Structures are given as structure tokens and as C-alpha cells.
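Visitor: Sequence and predicted structure, then a few things I'm wondering about:
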Amino acid sequence: MNFISIGRLPILVVLVLLLTATACGSDIVPRENNVGEPWEFEEYVFEEEPRLEAPEEVDFGLVEPGTEVAHTVTLRNTGSADLEIYGLYVTEPFGVALGGGDMPLTIAPGESFAVELTVSVLQGEGATGWLYIASNDPQLPEHQVRLTAEVLRLPEVCPIPVIEARHRLRGEARAQPDGRLDGAPLDSIELSALSSFESGGGDITAVEWAIVEQPADGAVQLTSGPSSWTNELFLELAGHYIVELHVWNDRGERSCEPARMELVALPDAALHIQLVWDTPRDLERYDDHGSDLDLHVLHPLGRWGRIPYDCYWQNPRPAWGASLDIDRGNGWGPENINLNEPEDGLSYGVGVHYFADRGLGDSFATVRIYVAGTLADEFQREPMRQGQFWHVANVNWPSGEIDAVEDVFRFNP
């Protein structure tokens, strides 16, 4: 420390001395003097010091999950002496790479050094962390840099279920996710999940089928069960069926949404008549034991239960054009009679006979009449006892008008 005695120099000279000393890297500070004595100043020469210049915050922006993103941070020495970086420390999920430097790292005055930071986020909303810089900067020996990153929300990637439906006469359809195939009552539709795929390149390892919709009174099941890659569905009743398929990939991930195949059983006869029934004491639908109800369609020239003009199980295909396509004798039904070319000017009778209860008691019969593929009328849950005959309705042709009768006789009239 040097002392400069100025004595009684003019004020202007003193100011010049102060400014000159400051420009040369020293300070001139007045000493305490007694009153009336000459001024004396102490001269302080500046020591050379490093200065760290670094950001307060670094934002990595949007980061795709599972990918590593890099960001460069510049450390600059704005001082007059070498800047020594003793250490760089980051908190997870961030990382740091020196890019060619070892610790301690020396940055000369006026020079800078690029530090590469990285971040890798697997999931969540985002990430926050810190970069700690330890240096010989006397004013900032440990500098903290706040690090932030936001996770990019990607569309959900799921295994893709695909249903392929086929009938040898009706054609083919594909559901990805939705599809439709039109058939007819009593068609058997082949179903396949083999075209399902993993959009990420993996394998499909498991499937699950489900029938989520079928006509009222229907209770069909897939022939091979819910976990088979191929299946078959029997369209026993006219109406709509919807089959859904879910799949799993080799990472155990389930499809985000199912494939849905709509199967529509449309009667292709001009007149289609359907009988179903339920017997409360028949608790098992799929066994071989059940009540037996029979559907009848009568030509106006005939009588119930008499061949050749009554179409029923003993006369399934009379010459006048009616046809019984299925006769169920073990409960529930269905039984269907079709008439492809009804004669104009005729009225056809529709009836039901409770042939045998087999010890199961009363049953409830439902008849649906389709005209040109459309449900024209429905007669629901008529209670019947063994031996009774129910004259349901008469169908007039070609109008298709249906006259309800709904007479129940104690025996076959």
C-alpha cells in the first residue's frame, strides 16, 4: 500500500489524480487528517480476479419420453485472472459432459468453455434439477443453474386388434377397429384375430373375444372360446350381433380400444317366421333336456296338424313353398319357417303347439314375423302348457299386413 501526500493541491488536480489512478488499476482513498493539515491519500492497487458468467436457468423445452436431449451451456470468464472450475455437479435426471475438458478446468480471461448438459425423462409431466458450478470466483464460488424440461405427450401406442370375418357365400369383412358383414339366420361366420399387429414392432401374444350384443332371446357362444385366435359364431336368430376383440403384446400391454365386428342376420325370404321360448324350470340352456314347442305355418287350404298344407316338423318342406329350416326339441329354440314366394291373395296362418314339457312345466313362447327382411310384428311371452295350441296371427299377401288372432286352444285344433 502506497501513501501519496497531496498537500494543498488545487481541487482540480486532486480529481485528475483520482481518475488517473482508477484507470490504472488502483484506488486512491483519503486518509483521516487533522484540521488544517495537508491531505494524504492511500493508494490501493487492484488485485487481478476471475469472474464467472453463467446463466441462471436452462430450459430444455419439450422432451420426448425415453430419448436423451442435449443442451449447451457456456461458461465465460469476464475477469482479469484465470478462472478455475473445480467441479460441475447435476441432479437427476440431468447429466453433464465436459466435451473435452478435465477437472480442474482453466478458463483464461475473456475466454469461454462450452459444457454439454443432457436430460432423459421416461414419463411424468416434466423434470426439474440443478447444475452446481464450483470455481475460484471470489464473489461466486458456487453458482447454481436451475434446469427444467417438459415431457412431450405422445399419442398412446397400443397393440392393434383386427377382426377378419368370412362366410363362404356372404363374403368377407375386416374390422380395424370397426367392420360389418351381412348374413342370414343360421349362417356360421368364421372369425380370425391373426391379422392383429403391434405398431411398435413387437408380437401379439394373447387375444380375448367377447359377444357384446345379440338379438333378444339369443344366447349364442363362440365355438372355440374367448382366447382362441380363430373362432366361429352361429347366427341362430335374425338381428344384430356385435363381436369385440382385444389383444395383448409381448410387453403385457392391452389394446387401447377393441375391434368391433357387426354381424347382421337379415332374413332373405319374403316371409320369415321365428319361434323362441323359455321355460323357467329349465335351468340349463345348452343341455339335451328341455321342453319342445313346434312352429306351424298353415296354407289357407289346410288344417292345423294336417299334411300337406301345414308346415311343421312332420311336414318340413311342403310342395306349396314353405320350409322349416331348424327343429329344436331340447328347449329354447329357435325354430324358423321361411316362405320365399307367397301367393298373392292368400292369408297364411301362424301357430305354436306345446308338444312336450318333459316334466319342466309351463313355457313362454315368443313369435316374430319378418316381411321382406324387416321385423313386421312380434308376439311376446305367451304362457303355454303342454298340449296347448296358440293361433298367433294371419299374414296377408302381398300386402304383408298381419292380423293378430292370439287364440289359445287346449289341444291341437
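Guide: Noted; the coordinates are in hand.
Visitor: can we go C-alpha only for contacts and neighbour counts from here?
Guide: Fine.
Visitor: for the helix or strand encompassing residue 367, packing partners?
Guide: Using DSSP states H and E, residue 367 falls within strand 363-371. Judged by 3 or more CA pairs under 8 Å, 6 or more residues apart in numbering; DSSP states H and E, strand 363-371 is in contact with strand 271-278, strand 374-384.
Visitor: Most tightly packed of these?
Guide: Greatest average neighbour count among the helices and strands packed on strand 363-371 goes to strand 271-278 (a mean of 24), per mean count of other CA atoms under 10 Å.
Visitor: Quick one: list the elements packing against it.
Guide: Going by 3+ CA pairs under 8 Å, 6+ apart, strand 271-278 lies up against strand 292-298, strand 335-339, strand 363-371.
Visitor: hmm, try it at 6 Å
Guide: Here strand 271-278 touches strand 335-339, strand 363-371, going by 3 or more CA pairs under 6 Å, 6 or more residues apart in numbering; DSSP states H and E.
Visitor: and among those, the most buried is which?
Guide: It is strand 335-339: most buried of these by mean count of other CA under 10 Å, with a mean of 24.
Visitor: what inclination does that strand have with respect to strand 363-371?
Guide: Interaxial angle of strand 335-339 relative to strand 363-371 (axes from the mean of the first three to the mean of the last three CA atoms, to 10 degrees): 20 degrees.
Visitor: Second structure for comparison follows:
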Amino acid sequence: MGNVMRLQRETVRRWARLAVLLVASVTISGCTGCVEETDETVDFFKPHEYGEWEYRGEPDIDGPERLLIGDVLEGETVSRDVEVTNVGRNLLKLGEWQIEGRFRLSFPRHDGRPPVELMPGEAVTATITYTAHNTDRAEGVLSVESNDPDEGIFEIPLYANADFPCLELDPADEVDFGMAELGETSRRFIIAKSCARRSPTTFSVTSLDGADEFSLLDNQFRSQVTLEPGAQVRIPIGFSPETPGEYEGAVFIRSDDDLEPNRVVDLQGRGRPYDCPEPVIRAYNPERGEAIADPMGELQVVPLDDIDLDASLSRDPEGSGISRVEWRLAERPADSTEGLANTSGEQSSLWMQLAGTYVVELDVWNELGVKSCEPARMTLKSISDEDIHIQLVWNTPADPNETDQSGSDVDIHLLHPNANLHWNSPPWDCFWQNMEPDWGETGVAIDNPSLDIDDVDGAGPENINLDNPEVETTYNVGAYYFSDHNYGRSYVTVRIYIGGQLAYEAQRKPMDNQEFWHVANIDWPSGEVIEVDRLYQSFP
């Protein structure tokens, strides 16, 4: 925050020095009707005229639309932080803080007392604490008095043990098709995801306005669509320009999310003019080789591979050179949270977090500011090269950021028949405490299973690989909710690949803390996956 303050003060000083120079410049150049030669000394710092000057910037208080405490057990106490920020352009003066309902307010990050003023860009962190006397729904309101001219009393609703429909859109504001070929249909997607914890969320596309070149490519979304907690769907939007030029439109979406029932996503696109710079992608991995997308290409890789991406082969037919690049991850497997390492440099990279298909797109601009007519598209097919590949991922709706270092912990287990169904015990259970057990022929590594990642803070993945399984053997696959770390219920997905192909998928199994799920069995050498789908309060 200190850096922000110094930057703001330095900006004010720079504007003050600029104002002095501007006054001096006007005084020197304003010579109409003046004597050309004079011995009179001029004091540039003494104003010739006096007048009123008013800075019209205003303070603007901002914070979250609501604070969800999540599920709190009877007798349990949970705290969450909420940040209130001055996003305006003038000093924000804070008055009385009040809290309603069975919530407590404190300011441990500010020595117990909140600041009374916030410079532009500054924030104050309040801690909201709730102690559950029962598991009933609890509501409250945090209100802050300030000199914001539009919101003199700023309110944040507070909820604990509460649930209601919640819809997230990605992108939330605008879909940009960029440059599209004339006479062809370009596709983009709006991801609609339920951010509710338990309740279903419903939505529908009510209309598309603006240019006729935009269209909804799947009319099922004009009717009501229901999403279970954490589930998501892709709304396909088409853009079909017939002539060059710029086009604008909007998608209107209505949902039962009470805080934002009506959403508008703007649409933009351009019909291709003439010669455009041509993006080219080179994808490379030292073990898998390379592939070129000009404009299309494909490279087969293995889960957990790092793929280098290079845009240096891109060209401009007009000869002006490439001045800017933009990478985009257009598609990735369901439940993947991994993104591109760099979106604006000539080189980038992508980690193959999960098995499945990734599509990387590249747009380039030439020195004249003309964007590529269509992106280069590199398809990366992440296929396991093991006989058996087991993938575990999970979603915890109450965890606001599943990619940080705080989250729930679910573990994958692969059990050898010699264990006699005694889970969670070496040597016949492959899991986080026994990641590379010696199975099959003693001392031979090529027939041993291995757990490649033990993810302890949310979402996954965790993968177990087994090559050269033992014949006439049936393996057991399970998942254990080791700890919810106070984030509550998770929805667990297990996928089993046989010979690189998806053979079985069990999606979004609701699991609570320390429950065990016997998912399925794998028979070898047939490769048949037999569903079990049995949930226990702990290890059976």
C-alpha cells in the first residue's frame, strides 16, 4: 500500500510541475498586443490573473456484493476477511461501521481500529466472525458510512449456512470475435457456471440484439437451463460477417440469481478486409517433438508434459513486420485450471495438467496495427502412454480460489487384491503415503504403480499410472476426503483411461469430510472397468 501512496503523491507532484510549465508557456507565447522589446523583469511565478479552479474527482467506495461464510457447524466459529476500497479519484472519509445479525466485526490488520480516511487505491480489511449456535441460515449486513456522494451508506450482505442460486459468466462483459473470414461463421463461447453451494441455478438467453451477423448457435439456451452447484455449460455464439467492417451486438441472459438476475454480454467482431498478418505456432517438447500450426496443427503429448510455444514464425504479407502477439487458451479439458504462462510475448508455454484436448490460439498484429484475420490453432492431445491412467479432480464451491494454497484435500487410492480390501495401508495401497510401491515382480520398476502429484490445497489433479499390470488381477479404485479444511462439501470426479482412451468417468460425486468412495474396479488383462460407486463414512 505504501508503494501505491508514493506513486499517487509523485503523480500529484508531476502534475503540479506540469501546471507551472503550462502557465509559463502560456505567458511566454501570449504576445498579441504586447511590446516586443522591454527591460522589464518578468516574474513567471506571479499570476497575471486570479480565478476559481475546481478538481472534480470524487471518492468512490467499493467492496464485494456479498460475503458468504459457508457452512458452519453448531458450536464452530469461522472468520472471513472483506476488503473495502476507495476506487475513486479523491479522498474517501469513513464514518461509523455497523454490523447487523449474529456476526462480529473486528480489524486485526489495523491494530483493532479501522482508518478514517482512504486515499485513491487504498483499502481497509475488516474481519467478519460468525459462531453457529445451530445450523440454521443466518443473515446480516455490514454497513459503512462514508463521504461517497452516491453511496453514503455502503452495505454488504452477510450469509452463513445459507444457499441461493448464483451464476457466473466467463467472459462476463464482452466477447470479441476479432477478425473473421467473410462468408464463414466464427464460434466463441460464454461459460455459464453455477457458483451456488447446494441450490440449483437456472438461466436462459432471452435475446440477442444488435447486428444480425451475431447468432445463438444452440437454441436450447433460449429455454430455461438448470445447473447443479459447480456445474457449467458453454453457450455458443456465432459471428458470420458478409462484408468488411466492425459489428456490435449483445447477449441478454436472465437467471434466478437474485443479486444479478439480468446480465448483458457485449459482442464485437470485424469482417475481414484484405491481406492480414499470418500467425504461426510452433509447439515443442524435447520428448514428443514439434508441430507447426499454419494456421492449424496438432501435437500428441502426455499428461504433465511442459509444452513450449513459439510465435516467431508468424509473418506479414505486407512486409511491415509483427509488432504484437496475443496467445489464448481456447479449449482445455473439463476441470482443468491451468493457463498459459505468457499471453503477450513471442514465447509462451503450457503445462498439460490433465489428460484431454487443449487448443491454443494465436493472433498477431503488424506494424500498421492490422490484426490477423484468423488465429493459428494448435491442438495438443494429452494422452497417457501407460496401460492404466487414473485421474482425480474435485470442485469445492465454498472455496473462492481453488488455485491458491488454501483448499480442500481429496486423495486417490489404487488397491492391489493382495490387500484384501484393507485400504490406506502400505504396501498394497498406492496413495500419498505409498506413492511408488513395489508390485508385480519384486525389484522391477516397470510394473509398479506411481502417484505423480499429492494435491493438498484444492481441485487436483492427482494421477496414478500403472504400466504392465499383473494378469488375472482386479484392482480397486477409491477416493478419500482427507480434509475439507473448513471449506465443506466437495464434488469429486474420477476418470479411468485404459491404453490412453477414456474407459470410465464418474462425475461430481458429493463427498463430505473424511468420507471414502469406492469408485470402481479394473479387471486385467481385459481392461474392463466395473463400477462400484459405494460411499462410506470412513475407510471400510
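Guide: Okay, I see it. As the structure is a computational prediction, the values presented were derived from the model and not from experiment.
Visitor: just to revisit the earlier point, give me the mean deviation of the strand holding residue 367 of the first structure from the second structure.
Guide: Overlaying the second structure shows strand 363-371 of the first structure at a mean distance of 0.4 Å from the equivalent residues (mean CA distance after the TM-score superposition for the first structure).
Visitor: Of the helices and strands packed on strand 363-371 of the first structure, which is nearest residue 165 of the first structure?
Guide: strand 374-384 (23.6 Å; CA to CA).
Visitor: Kindly name the residues of the second structure that line up with the closest one.
Guide: The aligned range for strand 374-384 of the first structure in the second structure is 501-511, by TM-score structural alignment.
Visitor: Then stretch 53-66 of the first structure?
Guide: Under TM-score structural alignment, the alignment places stretch 53-66 of the first structure onto no residue of the second structure.
Visitor: How many neighbouring residues does the aligned partner of residue 344 of the first structure in the second structure have?
Guide: Matched across to the second structure, residue 344 of the first structure falls on residue 471, judged by TM-score structural alignment. Residues contacting residue 471 of the second structure under the criterion other CA atoms under 10 Å number 11.
Visitor: what kind of secondary structure is residue 471 of the second structure in?
Guide: When classified by DSSP: H, G, I helix; E, B strand; the rest coil, residue 471 of the second structure comes out as coil.
Visitor: got it, and residue 19 of the second structure?
Guide: Under three-state DSSP, the three-state class of residue 19 of the second structure is helix.
Visitor: Could you report the separation of it from residue 26 of the second structure?
Guide: 11 Å (CA to CA, to the nearest Å).
Visitor: swap in residue 279 of the second structure?
Guide: Counting by CA to CA, the gap from residue 279 of the second structure to residue 26 of the second structure is 49 Å.
Visitor: Show me the one of the helices and strands packed on strand 363-371 of the first structure that comes nearest residue 349 of the first structure.
Guide: Here strand 271-278 is closest among those (CA to CA), at 10.8 Å.
Visitor: What span of the second structure is the closest one aligned with?
Guide: Per TM-score structural alignment, the counterpart of strand 271-278 of the first structure in the second structure is residues 388-395.
Visitor: State whether residue 265 of the first structure and residue 183 are indeed in contact, as I suppose.
Guide: Yes - between residue 265 of the first structure and residue 183 there is a contact at 4.7 Å, judged by CA atoms under 6 Å.
Visitor: coming back round to it: take the helices and strands packed on strand 363-371 of the first structure and write them to CSV, including distance to residue 366 of the first structure.
Guide: Putting these into CSV (distance: least, CA to CA, whole Å) gives the following:
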stretch, distance to residue 366 of the first structure
strand 271-278, 5
strand 374-384, 4
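Visitor: for the ones you listed, which one sits closest to residue 132 of the first structure?
Guide: strand 374-384 (77.7 Å).
Visitor: mean per-residue distance, the closest one to the second structure?
Guide: Averaged out, strand 374-384 of the first structure is 0.5 Å away (mean CA distance after the TM-score superposition for the first structure).
Visitor: Tell me the helices and strands packed up against the helix or strand following that strand.
Guide: Sequence-wise, the next helix or strand downstream of strand 374-384 of the first structure (DSSP H and E) is strand 389-396. Where contact means 3+ CA pairs under 6 Å, 6+ apart, strand 389-396 of the first structure is packed against strand 347-356, strand 402-409.
Visitor: Most tightly packed of these?
Guide: strand 347-356 (a mean of 23).
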